[in-house]
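Engineer: the amino acid sequence is not available; the structure is as follows:
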C-alpha cells in the first residue's frame, strides 16, 4: 500500500491495537501488546472491574489514549504517584502532565472517565427528593469530592419538596482551608428561590472530623438562612472512605 492516504483510510477502519499487521505497517502494535489487551478486555467483560487491581483498570482506560504501546508501566507509575484509581482520575491535568508518558491524549481520556462517573452519580440525585435518596446523595458526594487534593465547598439547593434543583461549587481552597462567605450563600439561595440547603465540603486529609472553624461557620450560615426563612438540612464533610453529618453529630 504505497498511497499514504489509502494507508490512513485503511488503518482508520480498525481499532489500532487490533488492526492486522499488514494494514498498520511499520508502526504496528507488537503481538504481545495485542494479546495482553485482548486478555484484559475479556476479563473485564466476563467478570467486571471488581476482581481487577487498580492498575489493570487504568490500563483499560489508557488503551484508547496510547493505542500502540504497552501501557502497563505508565499505569503503575500513575498508581504509585497518586495512590489509587480514583485519585488518578481526579488529579489535576497539571499534576498528571508531570508524569513521564502522560500527554494530552492521556489527560483527556482520564478526564472523560472522571466526568462520566460524576455525571452518572449526579443523575441519581438531581430533580429527586434528596431526603428519600440519601444514600445516592452520599455516593455522589464521595464520587465528586472524596479524592480531591484541595478543599472544595459545594452547596445543594432544594425546593419546598426537598427536590435538588441546583448543585454548585461555591469555592475552592488549599489542602486545609476554603474561603466561604455566608452572605454569598444566602444571596445565591434567594436567586434560585431555594427553600432548603445542604452544605458539603471535603477534607483532603481523609479524616472527616469537623474542625472548630467548620462548626462555627456552619452555625453562622444556619443563622443567616433561618432569618430568611430557609432550612439548613445538613452539612456533610466528605473524607476518603467515610463522611460526617453535622445533623447526626448534633452540630445542627
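Structural biologist: It's in. Predicted, not measured: the structure shown is a model, and the values here were computed from it.

Engineer: hey, let's count contacts and neighbours off CA atoms from now on
Structural biologist: Noted.

Engineer: residue 105 is in what secondary structure piece?
Structural biologist: helix 104-123 (DSSP states H and E).

Engineer: buried sites along the following helix or strand past that helix?
Structural biologist: Counting by DSSP H and E, the element after helix 104-123 in chain order, helix or strand, is helix 134-145. If you call a residue buried by 16 or more other C-alpha atoms under 10 Å, then helix 134-145 has these buried ones: 136-145.

Engineer: and what of stretch 84-103?
Structural biologist: Residues of stretch 84-103 classed as buried by neighbour count (16+ other C-alpha under 10 Å): 84-91, 93, 96, 102.

Engineer: want to compare, so here's the second one:
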C-alpha cells in the first residue's frame, strides 16, 4: 500500500489544533492554511498560504483582496478566491449583527468594529450610512456612494433623502480613505457640516462621521469638527 501524502497528516493536525485551542495561538500563515483546507482539495495548503502572505503582506490584506488578485497566486483558483471573499463577507455580517444586538449606540467606539469590517481594505472610497432609531438602536446600513480612490461624489440632499426613506431619526456617516490616512480633508469636513444643516431641517440628527484608514480611524464628532 502506498503511503498517504504528507499533507494529509498536516491537514488533520492543524484542524485538531484549532478544535482543541481555537485560533488564539495561530499565526497568520496557519490561519490561512486552515481556511484553505476547506477550499483546496488534495493539495498541501502551506505553500499556498505563504504565497498569499508574500503577495499581500498580511491575513487582513488577503481577505480584503479582490478575487481576480487572489487568483493570480499559484494554487488559488476561482472557487478558492470566492471562498476567501465569503469569509470576509461573513465577518462583515457578523460584525453588523453584533452592533444591532446592542441596546444603544452612544460612542463612535461602539460602531468602530463594524465600520472596520465594512470598509477597511476597500480599494475605492465608499460612503456608508448607519441608520439609528430614536433609542439609538441600529435600524440598518446602506452604502450610498463609491468612486475613485481620491473622492466620493455625493450630495447632502442625497444623504438626507436616504435617511428619510429609511425613516431614521438619526444617522452616523462612515467612509474610508484607501490611502490609509484617516485624517479628514477639508471637503470631508464641509460635506459633513452641510449634511448636519440639511438634516436638521427634517429633524434628523447626525451623530458622527467616522473615517476609516489603515489601522486607524477619525471621528469628526470627537475631534470637534461637527
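Structural biologist: Right, received. Where do you want to start? Just so it is clear, the structure is predicted and the values come from calculations on it, not from any experiment.

Engineer: just to revisit the earlier point, what's the matching range in structure 2 for the helix holding residue 105 of structure 1?
Structural biologist: Aligning helix 104-123 of structure 1 against structure 2 (TM-score structural alignment) gives residues 78-97.

Engineer: contacts for that stretch?
Structural biologist: Defining contact as C-alpha atoms under 8 Å, 6 or more residues apart in numbering, one finds that stretch 78-97 of structure 2 is touched by 36, 39-40, 63-68, 70-71, 113-114, 117-118.

Engineer: rewinding a little: and which of the buried residues of stretch 84-103 of structure 1 is nearest to residue 224 of structure 1?
Structural biologist: Set against residue 224 of structure 1, the nearest of the buried residues of stretch 84-103 of structure 1 by C-alpha to C-alpha is residue 90 (33.4 Å).

Engineer: with adjacent residues omitted, what lies nearest to the counterpart of the closest one in structure 2?
Structural biologist: In structure 2, the residue paired with residue 90 of structure 1 according to TM-score structural alignment is residue 64. Using C-alpha to C-alpha, 6 or more residues apart in numbering and skipping the chain neighbours, the partner closest in space to residue 64 of structure 2 is residue 121 (5.4 Å).

Engineer: what is the equivalent residue in structure 1 for that neighbour?
Structural biologist: Looks like residue 121 of structure 2 aligns to residue 147 there (TM-score structural alignment).

Engineer: so what's that match up against?
Structural biologist: Per C-alpha under 8 Å, 6+ apart, neighbours of residue 147 of structure 1: 86-87, 90, 204, 240.

Engineer: where exactly do the strands run in structure 1?
Structural biologist: 152-158, 164-172, 196-202, 231-238, 243-245 (DSSP state E).

Engineer: which stretch of structure 2 lines up against the third one?
Structural biologist: On the basis of TM-score structural alignment, strand 196-202 of structure 1 is assigned to residues 170-176 in structure 2.

Engineer: residues making contact with that stretch?
Structural biologist: Outside stretch 170-176 of structure 2, the residues that reach it (C-alpha under 8 Å, 6+ apart) are 115, 119-120, 122, 125-134, 136, 163, 182, 204-213.

Engineer: residue in structure 2 matching residue 80 of structure 1?
Structural biologist: Checking TM-score structural alignment: residue 80 of structure 1 goes with residue 54.

Engineer: circling back to that earlier point, would you turn the buried residues of helix 134-145 of structure 1 into TSV with distance to residue 177 of structure 1?
Structural biologist: Putting those into TSV (distance: C-alpha to C-alpha, whole Å) gives the following:
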residue	distance to residue 177 of structure 1
136	27
137	24
138	22
139	23
140	22
141	18
142	19
143	20
144	18
145	15
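
Engineer: and those, which two are the farthest apart?
Structural biologist: 136 and 145 (14.1 Å).

Engineer: gap between the counterpart of residue 210 of structure 2 in structure 1 and residue 98 of structure 1?
Structural biologist: When structure 1 is aligned by TM-score structural alignment, residue 210 of structure 2 is paired with residue 236. Remark: distance between residue 236 of structure 1 and residue 98 of structure 1 (C-alpha to C-alpha, to the nearest Å) = 33 Å.

Engineer: same question, residue 136 of structure 1
Structural biologist: Per C-alpha to C-alpha, residue 136 of structure 1 is found 35 Å from residue 98 of structure 1.

Engineer: what's the answer for residue 29 of structure 1, then?
Structural biologist: Distance, residue 29 of structure 1 to residue 98 of structure 1, by C-alpha to C-alpha: 26 Å.

Engineer: for residue 119 of structure 2, which non-adjacent residue is spatially closest?
Structural biologist: Excluding its sequence neighbours, the residue lying closest to residue 119 of structure 2 (C-alpha to C-alpha, 6+ apart) is residue 176, at 6.0 Å.

Engineer: for residue 77 of structure 1, same thing?
Structural biologist: Leaving aside its chain neighbours, residue 77 of structure 1 sits nearest to residue 99 (7.6 Å; criterion: C-alpha to C-alpha, 6+ apart).

Engineer: pretty sure that neighbour sits against residue 80.
Structural biologist: No. Look at residue 99 of structure 1 against residue 80 with C-alpha atoms under 8 Å: they stay out of range, at 10.7 Å.

Engineer: residue 28 of structure 2 maps to what in structure 1?
Structural biologist: Match for residue 28 of structure 2 (TM-score structural alignment): residue 54.

Engineer: would you agree its match is in contact with residue 77?
Structural biologist: No. Contact criterion C-alpha under 8 Å: residue 54 of structure 1 and residue 77 do not qualify, at 11.7 Å.

Engineer: hmm, back to that, just the ones of the contacts of residue 147 of structure 1 in helices?
Structural biologist: Using DSSP state H, 86-87, 90 are the members of the contacts of residue 147 of structure 1 that sit in helices.

Engineer: how many neighbours does the match of residue 210 of structure 2 have?
Structural biologist: 22 (other C-alpha atoms under 10 Å).

Engineer: what of the one 5 residues further on?
Structural biologist: Taking other C-alpha under 10 Å as the criterion, the count of residues near residue 241 of structure 1 is 11.
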